[in-house]
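K.L.:
Requesting a structural model of the entry that follows:
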Amino acid sequence: MAQERTTGRRRNAKGEGGRLRAELVEAAAGLLAETGDELGLSLREVARRAGVSSPAVYLHFADKDALLADVLASRFALLGQAIGAAVATAAGGPGERLRAGCRAYVDLAVRDPGTYRVLFGGRSAVDLGRDFRESQTSAPFRSLADGIAAAQAGGAVRRGDPARLAVPVWAALHGIATLRQARPRFPWPDAGELVDDILEGLLGLPRATR
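P.N.:
Coordinates of the predicted model:
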């Protein structure tokens, strides 16, 4: 029987198992970013990229779904960090912070389409369980609704239920992100300008002064 080849990875020292787990997550995320195929994710290929044997994967993850959950959680965390950093450094009031967060969302999709495909492409993350759905996939929506509520409190956007207003805004942002990937040759306007169109049209947020 042929032995499985690895890349000759050095064995982790005692207490470094967490590093291997993180490397497996990164290997799986990279593979998904390239293929966009969650259902066809190969644990053997993930192990090869991480430089370990296939059985080593099961020391950290019970099955492929467990690995996928960690991959998606890590990528949602990256998205949240990007939005949070943009909001924290935005100049101006709550309306401009809302704009910065929305632009950061679209910017990640444009700048790193592979990561965005991991988040919202292929099999839906809701297949991984209700708890996962509530804790991970709804985070961008909650962040958007909170941003709208803050902008309302500052008088920057129209009144209404923030969660209800967030639905068409999120759908429009997602549309920009996915359509730019699907139709790269289309003469798309600047992504930031499209975000301004959405916020002005759906929420009444005046365009940023230049």
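
K.L.:
use CA for all of it now, contacts and neighbours both
P.N.:
Will do.

K.L.:
Which helix or strand lies directly C-terminal to the strand or helix carrying Val118?
P.N.:
Using DSSP states H and E, Val118 falls within helix 113-120. Where DSSP H and E defines the elements, the next helix or strand beyond helix 113-120 is helix 130-132.

K.L.:
And the next helix or strand past that following helix?
P.N.:
Next along from helix 130-132, by DSSP H and E: helix 139-153.

K.L.:
To check against the first, give me the structure of this:
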Amino acid sequence: MANDQAPPARARNPRDGGSRLRERIVAAAAELLDETGDGTAISLRSVARRAGIAAPSIYRHFPDRSAIVLAAVRRAFAELEAALRHGLAAAGDDPRRRLFAVCDGYLDFARWHPERYRAMFGRARMPAPSGTSPTAADLAALGDGCLTLLREVLEECARAGHTTSAEPITGAVALWLGLHGLAHQSAVSTNFAWPAGTARRVITALAHLNDTGARGRCVETEIEARRP
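P.N.:
Next comes the predicted model:
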């Protein structure tokens, strides 16, 4: 039988410092996104209950609900970027291996955190940009660090002669779109019999990678073993 009881509120701590209280608010909102994948689950009341604070105290740190959602989504993108950097650090110096490590980390993040990922890409339900919160600049900057990483690994491949792509930023955007499509379809098409090596083929095509011999194929085979 499903448990219909609301999760217990955090213990109240009236002596929380300002920065700690702000972090508790963002953490509470992030938990709600993780559970629902939907920004509409975030309200002043739900966040206050989850954080164990009085709702009016939120206004000391956030002007409105939209600002809380934005902070939670920013946190999610920061965690995605950290995951990509972790994979990159373990990938060594081979440019192709580094490219696949970043792409693999992206797809792993989406698979391990499906609700959070859905909220990051379209289900946060923030209102249209305004002059207060969030602004158009706030929304445009989401994911900048992740896109920069994709551009950098593509540039590394270009310098090593592993790709014919001459426009790293355009290539990075195309690669991100492909990764997002893979992540989304893997999540919603769970009964589809994915052909072996689908992710490898998509990444190779969108990154315009050329065949550089056995070493490159070995790297791609490692990814193929872990992907749809």
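
K.L.:
TM-score for these two?
P.N.:
Superposed pair, TM-score by TM-score structural alignment, normalised by the length of structure 1: 0.84. Supporting alignment: 202 aligned residues with a C-alpha RMSD of 2.4 Å.

K.L.:
quick one on the thing from earlier: what's the helix holding Val118 of structure 1 aligned against in structure 2?
P.N.:
Aligning helix 113-120 of structure 1 against structure 2 (TM-score structural alignment) gives residues 114-121.

K.L.:
The helix holding Val118 of structure 1 vs structure 2 - mean distance after superposition?
P.N.:
Taken over the aligned residues, the distance from helix 113-120 of structure 1 to structure 2 averages 1.4 Å (mean C-alpha distance after the TM-score superposition for structure 1).

K.L.:
where along structure 2 do the helices fall?
P.N.:
Ranges of helices within structure 2 are 18-36, 44-51, 65-89, 95-112, 114-118, 136-140, 144-159, 168-188, 198-206, 214-224, based on DSSP state H.

K.L.:
Which other helices and strands does the fourth one contact?
P.N.:
By that I understand helix 95-112 of structure 2. If you count contacts as 3 or more C-alpha pairs under 8 Å, 6 or more residues apart in numbering; DSSP states H and E, helix 95-112 of structure 2 packs onto helix 65-89, helix 144-159, helix 168-188, helix 214-224.

K.L.:
In it, which residues are buried?
P.N.:
Of all the residues in helix 95-112 of structure 2, those buried under the rule 16 or more other C-alpha atoms under 10 Å are 95-110.

K.L.:
for the third one, same thing?
P.N.:
Neighbour counts using 16+ other C-alpha under 10 Å place 65-78, 80-81, 83-85, 87-88 of helix 65-89 of structure 2 among the buried residues.

K.L.:
thinking again about what came up before, helices or strands next to the helix holding Val118 of structure 1 in the packing?
P.N.:
helix 17-35, helix 64-89, helix 94-111.

K.L.:
Can you tell me which of these is nearest to Arg207 of structure 1?
P.N.:
Of all these, it is helix 94-111 that lies closest to Arg207 of structure 1, at 9.3 Å by C-alpha to C-alpha.

K.L.:
I'd like the distance from the closest one to the chain centre, please.
P.N.:
13 Å (C-alpha atoms, centre = their mean, to the nearest Å).

K.L.:
who's in contact with it?
P.N.:
Here helix 94-111 of structure 1 makes contact (C-alpha atoms under 8 Å, 6 or more residues apart in numbering) with 79, 82-84, 86-88, 90-91, 115-116, 144, 147-148, 150-151, 154, 156-157, 173-174, 176-178, 180-181, 191-192, 195-196, 199, 205, 208.

K.L.:
And for stretch 170-178 of structure 1?
P.N.:
Residues outside stretch 170-178 of structure 1 that contact it (C-alpha under 8 Å, 6+ apart) are 102, 105-106, 109-110, 141, 144, 191, 194-195, 198.

K.L.:
So what's the residue count around Trp188 of structure 1?
P.N.:
12 (other C-alpha atoms under 10 Å).

K.L.:
ditto for the one 4 residues further on
P.N.:
Burial measure for Gly192 of structure 1: 16 neighbouring residues, criterion other C-alpha under 10 Å.

K.L.:
Secondary structure element holding it?
P.N.:
helix 191-203.

K.L.:
Show me what that helix is in contact with.
P.N.:
By C-alpha under 8 Å, 6+ apart, helix 191-203 of structure 1 touches 99, 102-103, 106-107, 157-158, 165, 168-169, 172-173, 176, 205-208.

K.L.:
These, buried ones only, as a ChimeraX selection?
P.N.:
Selecting only the buried entries of the contacts of helix 191-203 of structure 1 in ChimeraX, with 16+ other C-alpha under 10 Å as the criterion:
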select :99,102,103,106,107,157,158,165,169,172,173,176,205
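
K.L.:
Leu41 of structure 1 and Ala33 touch, don't they?
P.N.:
No: the criterion here is C-alpha atoms under 8 Å, and Leu41 of structure 1 misses it with Ala33 at 10.9 Å.

K.L.:
rewinding a little: Ala22 of structure 1: which of the contacts of stretch 170-178 of structure 1 is nearest?
P.N.:
Ala109 (22.6 Å).

K.L.:
Could you find the counterpart of Gly37 of structure 2 in structure 1?
P.N.:
Using TM-score structural alignment, Gly37 of structure 2 sits opposite Gly36 in structure 1.

K.L.:
Distance of its match relative to Phe120 of structure 1?
P.N.:
10 Å (C-alpha to C-alpha, to the nearest Å).
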